[in-house]
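J.: From the sequence below, what's the structure:
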Amino acid sequence: MKILVGVCGSVSAYKSIEFVRGLVKKGHEVKVILTGGAIKFVQADLYTYLGAAEVYSAQSDFSASVETKSVLHIELAKWADLLHIYPASANTIANLAMGKADDLLSSIFLAGWDKFQTVIYPAMNTSMWTNPITQENIDLLERLNKQSNIFIYPPASGELACGDVGAGKIPAVEEVLANFDAINPSINESSKHVVITAGATVAPIDPVRFVTNPSSGKTGYEIAKESLRLGYKTTILLGQNSCPEFKYLRSLPGTKIISVRTTDEMYEAVLGLENQFDTYISTAAISDLKFKTAESKLKKEALSSSLEFEKAQDILAHVVANKSAHQTIIGFAAETDLSKDILESKYNRKPTKLLVGTHVNSGLCKTERKGFGNNEANYTILNDGEIAFTGELSKIELAKEIFKRIKA
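T.: You can find the predicted model right below:
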């Protein structure tokens, strides 16, 4: 993609160097615009050394017009697919909100409102961030999102450069890069809605002990990112012990995360959404068991050779049985044996558009760990009951494969 990175006058401007480097490594073509304040913190040559195609100053517009008879801010507005302002100072945010065009960055923003998506990363002292004037400017830019695809990436909280503690920190480079493709300001209330279950549920035995599984939720995480990239509203029903990267998704447009612990909690969350989604993707490793839970910790002397349990609610079966004609259901089956008979039996009991069989092993029984927590796994995919794919995929590749088949 063709990406413009605007850099404003902020002590966090140095982080934009690593940001640009990361975008170049991802294969994007990057051009950098430095404001007058930014050049007091960073040097233009640094971006060039790290792969930026061009670096412009605040007044480059004027020299370009004289030398080439071109209008640089119009050319760049037409060239770009995305504009990321990282970091964005309070001054620049105010200028953008007022429609000022007194330097190259603000002129590009004004000229490109209907051509590219803009992501703004505020960075400033907490008092400046919480000032009603700044918040009014932020509100105005967010209201403009209905016409011009603007997203304000919420600042983080923590210790600031001045020593104060509070909101106003620019999001970490690794956080932004990890979810870069999932930042999609075009998602709105009319966008199609995807619900994804992810992670593991737990089955309590008593107030101390429980039974669960090693699902990390990585599959659900990659599917959620792909869903957002494609422009779908995405609700994630997130179980326990899930990978920490989910926290990066919370701030993104179109994203809602609901945390659950037990199978009953997952079931209640699904019931609350069953008439609202277009696609339901059941990646979570949901406990099949439900124990008769003791009110206090079971003592060793009171433990018998067996525990009383019953089958837990089969959530996927409920969703399949109650789906509407427009809804698409994707099921997952975590199995140590991906034989055709096993998967066909599951499909016949719960016929879904896709059934994704995943070869798994916890690795706790003197065997090799497979599937759980890994970045890749062996899959067998049934499409309308017929085997459509068998083999190894990364979880990123699996996410793309699923949506490709849904759209087909």
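
J.: From here on, just use CA atoms for contacts and neighbour counts.
T.: Will do.

J.: Tyr121: which element?
T.: Assigned by DSSP states H and E, Tyr121 belongs to strand 117-122.

J.: Check which element follows that strand along the chain.
T.: helix 126-130.

J.: Doesn't Leu398 belong to a helix?
T.: Yes. Leu398 forms part of a helix when assessed by DSSP: H, G, I helix; E, B strand; the rest coil.

J.: Report the contact partners of it.
T.: Ile223 (Cα atoms under 8 Å, 6 or more residues apart in numbering).

J.: Look up how far Ile223 lies from it.
T.: 8 Å (Cα to Cα, to the nearest Å).

J.: and what of Ala321?
T.: Using Cα to Cα, Ala321 is found at 24 Å from Ile223.

J.: Compare those two and say which is more crowded by neighbours.
T.: Taking neighbours as other Cα atoms under 10 Å, Ala321 and Ile223 compare with Ile223 leading, 26 against 11.

J.: and the gap between the more buried one and Ile330?
T.: 12 Å.

J.: And Thr255, by the same measure?
T.: 19 Å.

J.: Tally up the residues packed near the nearest residue to Phe291 once chain neighbours are set aside, please.
T.: Nearest non-adjacent residue to Phe291, counting by Cα to Cα, 6 or more residues apart in numbering: Phe309, 4.1 Å away. For Phe309, the neighbour count with other Cα under 10 Å is 13.

J.: what's the answer for Ile85, then?
T.: 26.

J.: One more sequence to fold, the one below, so I can look at both together:
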Amino acid sequence: MPSLRSARWLTAFRRLGAGLGTALPAVGLLCWLVVVFALCAVGIGFWLLSPALRSLRRLADRERARTGAGAGALSAGPVPRGRRAALADPVVGQELRWLPVHATIGSLVGLVGVLLPVYAVRDTTFPLWWRLVPDGQDPSPWWWAVQSWPDAFAVTLLGLGWAVLSLTVLPALAAVQAGIGRRLLRPPADADLSLRVAQLTATRAAALDAHAAELRRVERSLHDGAQNRLVAVTVLLGAARRSLTRDPAAADELLDRAQTAAEQALAELRAVVRGILPPVLLDRGLAGAVSGLAADCPVPCHVEVDVDPRAPAAVEATAYFVVAEALTNVARHSGARTARVVVHRRGVVLRVLVADDGRGGARVGAGSGLTGVLHRVQAHDGTLNLTSPAGGPTELEVLLPCGS
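T.: Coordinates of the predicted model:
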């Protein structure tokens, strides 16, 4: 699936570039904070401490929004007033621990991730432009002098090596860079109770919305489908009883139509039941259910599932719904040639990823069913991250807490 791998590579490259956009300012801010703390020894730095910590909070909030760290990627709020209160704040302490790590490891990972493709393009295209370099300038890109065409093509082989290395390591580098913020900027349980209360309030509202939407869906399915079929069965059976003595042939035809309507009503009732809790989850587990969804999708799908041990039934049902809705959108709206479904359980988190190489432009609330997905995910205190620039690719990632 080369097109899907290139889509993953482009997504990772964009994320590394965005991470570098916070890592490089982190370097400058780290140097400034070192100066401020040093000046505190002579008293001058105390006047500069509050503005420096506010700058740190703004930069950390940018990283929270980028990586989805903390409660729904919300801001950690204002820095407490007063130097002592600010330094005693656990979130400030957390940000002070995050800053040197992101400034060093985050910058290094971001630079490597951004420069590898640059080196790949430069060295791969070297034979096209090395003769255009003015006399007196050495065009040799690395540790040997290029003096002939064989030397130039050797540089091309090096560029191909950089390209293979880029395709291999960029997704891992992006995960490492984002993982720093997710681990170090996650709010402590007692750091900001008001933020947690706001998150739980939103989660409860999402759960109620999801429940109401599910009830409306079931009611609509029963009213428009099975109920109408059963009414037709009743009418046909009444007509058949009246025709039984005077026209047995017509009564037999009416009974056939009643049987067909009853079978259709039964099929629609089964569909409603499957929508509430798909039996395939009980019979085959999440791995088999997701594989079945991928097999039914008209777009070729690559599936990776690792969910040992199994998650709770409600979490599995939500993950199944996420994959089903995402693959429906892929088939109907994306114009994709390939798709990828990844479902992994890592500790107490179930990660669901659905990616495609289509035209992109997907938005939550744009009528594609993603609003319902968001409500279901929020009902489990989970997070949804959607990356879908115009022109593609699209990547939907859902993280669902699933207990111990």
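
J.: Superposing both, give me the TM-score.
T.: The TM-score (TM-score structural alignment, normalised by the length of the second structure) is 0.25; 170 aligned residues with a Cα RMSD of 7.1 Å.

J.: on that earlier part again, shouldn't the residue nearest to Phe291 of the first structure be in contact with Ala203?
T.: No. Taking Cα atoms under 8 Å as the definition, Phe309 of the first structure is not a contact partner of Ala203, at 9.8 Å.

J.: Return the set of buried residues in the helix or strand Asp45 of the first structure falls within.
T.: Using DSSP H and E, Asp45 of the first structure sits in helix 44-49. Neighbour counts using 16 or more other Cα atoms under 10 Å place Ala44, Tyr47, Thr48 of helix 44-49 of the first structure among the buried residues.

J.: Show me the contact partners of the helix or strand that that helix is followed by.
T.: Along the chain past helix 44-49 of the first structure, the next helix or strand (assigned with DSSP H and E) turns out to be strand 54-56. Outside of strand 54-56 of the first structure, the residues within contact range by Cα under 8 Å, 6+ apart are Val30, Lys31, Val32, Ile33, Leu34, Ala44, Asp45, Tyr47, Thr48.

J.: try 6 Å this time
T.: By Cα atoms under 6 Å, 6 or more residues apart in numbering, the residues outside strand 54-56 of the first structure that reach it are Lys31, Val32, Ile33.

J.: can I assume Glu304 of the second structure sits in a strand?
T.: Yes. Under three-state DSSP, Glu304 of the second structure sits within a strand.

J.: and the residue lying closest to it once chain neighbours are set aside, helix, strand or coil?
T.: The spatially closest residue to Glu304 of the second structure, leaving aside those adjacent along the chain, is Val342, at 4.7 Å (Cα to Cα, 6+ apart). What three-state DSSP gives for Val342 of the second structure is strand.

J.: now Val342 of the second structure: how far from Ala7 of the second structure?
T.: Val342 of the second structure is 15 Å from Ala7 of the second structure, by Cα to Cα.

J.: I'd say the residue nearest to Glu304 of the second structure and Leu353 touch.
T.: Yes. If you go by Cα atoms under 6 Å, Val342 of the second structure and Leu353 touch, sitting 5.0 Å apart.

J.: higher neighbour count, these two?
T.: Neighbours per residue (other Cα under 10 Å) separate Val342 of the second structure from Leu353, with Leu353 holding more: 22 against 17.

J.: Surely that one forms part of a strand?
T.: Yes. Counting by three-state DSSP, Leu353 of the second structure falls inside a strand.

J.: Please identify which helix or strand holds the nearest residue to it once chain neighbours are set aside.
T.: Counting by Cα to Cα, 6+ apart, Leu353 of the second structure lies nearest to Glu397, which is 4.5 Å off, once chain neighbours are set aside. For Glu397 of the second structure, the host element (DSSP H and E) is strand 394-401.

J.: Equivalent analysis for Ala38 of the second structure, please.
T.: Residue-wise, Ala38 of the second structure maps onto helix 2-40 under DSSP H and E.

J.: which element follows that helix toward the C-terminus?
T.: Next element after helix 2-40 of the second structure (DSSP H and E): helix 45-67.

J.: Summarise which helices and strands that following helix is packed against.
T.: helix 2-40 (3 or more Cα pairs under 6 Å, 6 or more residues apart in numbering; DSSP states H and E).

J.: how about the strands of the second structure, start to end?
T.: Ranges of strands in the second structure, per DSSP state E, are 301-306, 339-346, 349-356, 383-387, 394-401.

J.: Quickly name whichever of the buried residues of helix 44-49 of the first structure is closest to Lys15 of the first structure.
T.: The closest of the buried residues of helix 44-49 of the first structure to Lys15 of the first structure turns out to be Tyr47 (Cα to Cα; 11.4 Å).
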